[in-house]
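Participant: Could you work out the structure for the sequence below:
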Amino acid sequence: MAQHDMQIANNTGIAVRGDINAALAALVTNNSGDTAPSPTYPFMWWADSNTGHLKQRNAANTAWIDHGDLSSALLRRNDISGDVELSTQIMNIAGVPVGGLQFVSLELTGSSQPQSANFIRLCADLTGAGEYNEGKLTGQNVVDAGAYDPAVGDASGVTATAIISVSGSPLNGRTVHLIETEKRFVRPGDPGEVLDDAIRNVYGDGAWKSDAGYPPTGAFKISAGSKAVLNNQAASTVPYWQLDASLIVPTAGENRPRSRGVAVYMRVF
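Facilitator: The predicted structure follows:
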């Protein structure tokens, strides 16, 4: 352990040499000691043998910056960027627990997928050679139920599942929904609860006789054209009732909230 004030005083030759050697000893040991060196200088190093930490004086020379344990290697930005595995694990895994999801906008130039050794992508048909889920998913099952059948009451849309096959993963053997393929939304609720699509009830009313006293309301309207009907046993052509949900709500070929597509990944290891 050595410390020095870094000031070489005028003296005899042997004394000056001793002073210089003491200053050099302080430099090569990073001013090691149980107490802080004095005086201090901007960016000065101090190996604090009391706490076992390497410290550096800040630019204003007002405080010490603690760089951590003296017995551990320092991790610098260049070290991280030069080690692809270390870099991706630090940048893509930190804060994402096993079973956690990560969303990536792959359509943006410069975006990247998370480390494939630690994640699966929740998308069907990516298990081929060189693809993201190669060797990590088995038993893929994709079923397209088509349009909803009110007579049967079955679910509509696509259901896609697969089994995680990653040795050593806490999730190995678990079945997951491939929500990218299903176009299924994630929302707060009971973990694992899977709900099929539904909409709020669409309603309206009217009377068989449509005139100024009985206008249709809600999702009902009077047709622009007319149809032939029996009126008191005699054929006649009259306007008819139509149900049109788009009169009161936005409509599309599927039920959905406002959305934006992203790639979805799950950490499995």
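
Participant: When you work out contacts or count neighbours from here on, use the C-alpha atoms and nothing else.
Facilitator: Will do.

Participant: residue boundaries of the strands in the stretch 1-150 of the chain?
Facilitator: 45-48, 53-57, 64-69, 101-104, 119-121, 137-144 (DSSP state E, counting those that start in this stretch).

Participant: Out of those, which is closest to V84?
Facilitator: V84 sits nearest to strand 119-121 of all these, at 15.6 Å, using C-alpha to C-alpha.

Participant: tell me the centre residue of the chain?
Facilitator: For the chain, Q102 is the residue whose C-alpha lies nearest the centre (C-alpha atoms, centre = their mean; 2.6 Å).

Participant: quick one more, to check against the first:
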Amino acid sequence: MAQHDYQIANDSGIGVRSDINAMAQAIATLNSGESSPSVTYPNMWWVDTDAGRLKQRNPANTAWIDRGDMANVFLQGEDDGQGSLVSWAAIPRGSTVEIDESLPHPPVPPNSGECVFVKLTAGEDGPGDFNDGLLSNEVVSGSGATVVITADIALPGSPYYGQTIHLWNSEGRYAKPGASDGTVANDQMQNITGAVGDILNTRAFGSGAFVMASGGTSNYGTTGGGDYNRATFDASRVARTGTFTDVKNEQRTFYKRIK
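Facilitator: Have a look, this model is predicted:
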């Protein structure tokens, strides 16, 4: 354990050498000690041996930032089920993280301090809610499978302040690999085409998604009419169908880091 003011005073040769050695010890031990160094510098490291925590001076040199528990691997902090500040800070700003909130004691990303996440869920921006003070101007359009919900990032210290984001959890939106980041696509399906012929012929038939049924007697046509068939289309005869287009999935709750 050693600390130093990082100023080498004028002295005799052996005195200067001793001062340099003391400074080297402080560097090697990350200024470790039971109390903080008396002289501090921006971004300076300090191992708080009394609390067993690694701390770093902020860029303004006005306060210490707690970087984690020295007794745990990778400074992951106590096993409180929430994850430490260090682990959340390892996620790049602008990235999303998924949490399985159906499991007991799911970790909760921080929503204040130096590392801030927003929950991509609508209706979470009221007093005491997770996104309180972080999101504003929530806009909802459409409904059901076509609902679109956006909000603006309202945290002044965020590099994305004022940017509009989609609230995936409430929209049911997926992230898709691609070369055009930020491009948004809404619900759609690949076009399906088909044809039916010989409807006036009682031997007309349909296949796949087409169903042929007798429609009655027609009075139209050059021959004076005759029996005709009615064609209907039902994709559920040949494919799994529902009220909206989807892929096999298991739901998660998404958060986005904004600071």
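
Participant: Can you lay out the strands of the stretch 1-150 of structure 1 as TSV showing distance to E180 of structure 1?
Facilitator: Output for the strands of the stretch 1-150 of structure 1, formatted as TSV (distance: least, C-alpha to C-alpha, whole Å):
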stretch	distance to E180 of structure 1
strand 45-48	52
strand 53-57	48
strand 64-69	43
strand 101-104	11
strand 119-121	9
strand 137-144	12
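
Participant: A129 of structure 1 is nearest to which of the ones you listed?
Facilitator: strand 137-144 (12.5 Å).

Participant: which residues of the stretch 101-250 of structure 1 fall in helices?
Facilitator: Per DSSP state H, counting those that start in this stretch, the stretch 101-250 of structure 1 carries helices over the ranges 179-182.

Participant: if we can go back for a sec, now for the nearest residue to the residue nearest to the centre of structure 1 once chain neighbours are set aside: which residues touch it?
Facilitator: Leaving out its chain neighbours, the residue that sits closest to Q102 of structure 1 by C-alpha to C-alpha, 6 or more residues apart in numbering is Y265, at 5.1 Å. Going by C-alpha atoms under 8 Å, 6 or more residues apart in numbering, Y265 of structure 1 touches 101-103, 114, 119-122.

Participant: go again using 7 Å as the cut-off
Facilitator: The contact partners of Y265 of structure 1, by C-alpha atoms under 7 Å, 6 or more residues apart in numbering, come to 101-103, 119-122.

Participant: Next, work out how far apart it and G13 of structure 1 are.
Facilitator: Note on Y265 of structure 1: its distance to G13 of structure 1, by C-alpha to C-alpha, to the nearest Å, is 70 Å.

Participant: counterpart of the residue nearest to Q102 of structure 1 in structure 2?
Facilitator: Matched by TM-score structural alignment, Y265 of structure 1 corresponds to Y255 in structure 2.

Participant: Can you classify that match by secondary structure?
Facilitator: Here Y255 of structure 2 is recorded as strand under DSSP: H, G, I helix; E, B strand; the rest coil.

Participant: Give me the distance between it and D132 of structure 2.
Facilitator: 14 Å.

Participant: now swap in A151 of structure 2 and tell me
Facilitator: 12 Å.

Participant: With neighbour numbers in mind, choose between the two.
Facilitator: Here A151 of structure 2 and D132 are compared on neighbour count by other C-alpha atoms under 10 Å; more neighbours surround A151, at 22 against 17.

Participant: check contacts around the closest residue to the more buried one other than its chain neighbours.
Facilitator: In space, and not counting its chain neighbours, A151 of structure 2 is closest to E138: 4.2 Å by C-alpha to C-alpha, 6+ apart. The neighbours of E138 of structure 2, taking C-alpha under 7 Å, 6+ apart as the test, are 150-152.

Participant: a markdown table please, covering the residues you listed and showing distance to N249 of structure 2.
Facilitator: Output for the contacts of E138 of structure 2, formatted as a markdown table (distance: C-alpha to C-alpha, whole Å):
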| residue | distance to N249 of structure 2 |
| --- | --- |
| T150 | 23 |
| A151 | 25 |
| D152 | 28 |
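
Participant: now, which of those lie within strands?
Facilitator: Within the contacts of E138 of structure 2, residues falling in strands by DSSP state E are 150-152.

Participant: which among those residues gets closest to G126 of structure 2?
Facilitator: Of those, the one sitting nearest to G126 of structure 2 (C-alpha to C-alpha) turns out to be A151, at 12.9 Å.

Participant: hang on, that closest one packs against L134?
Facilitator: No - using C-alpha atoms under 7 Å, A151 of structure 2 is not in contact with L134; the gap is 9.8 Å.
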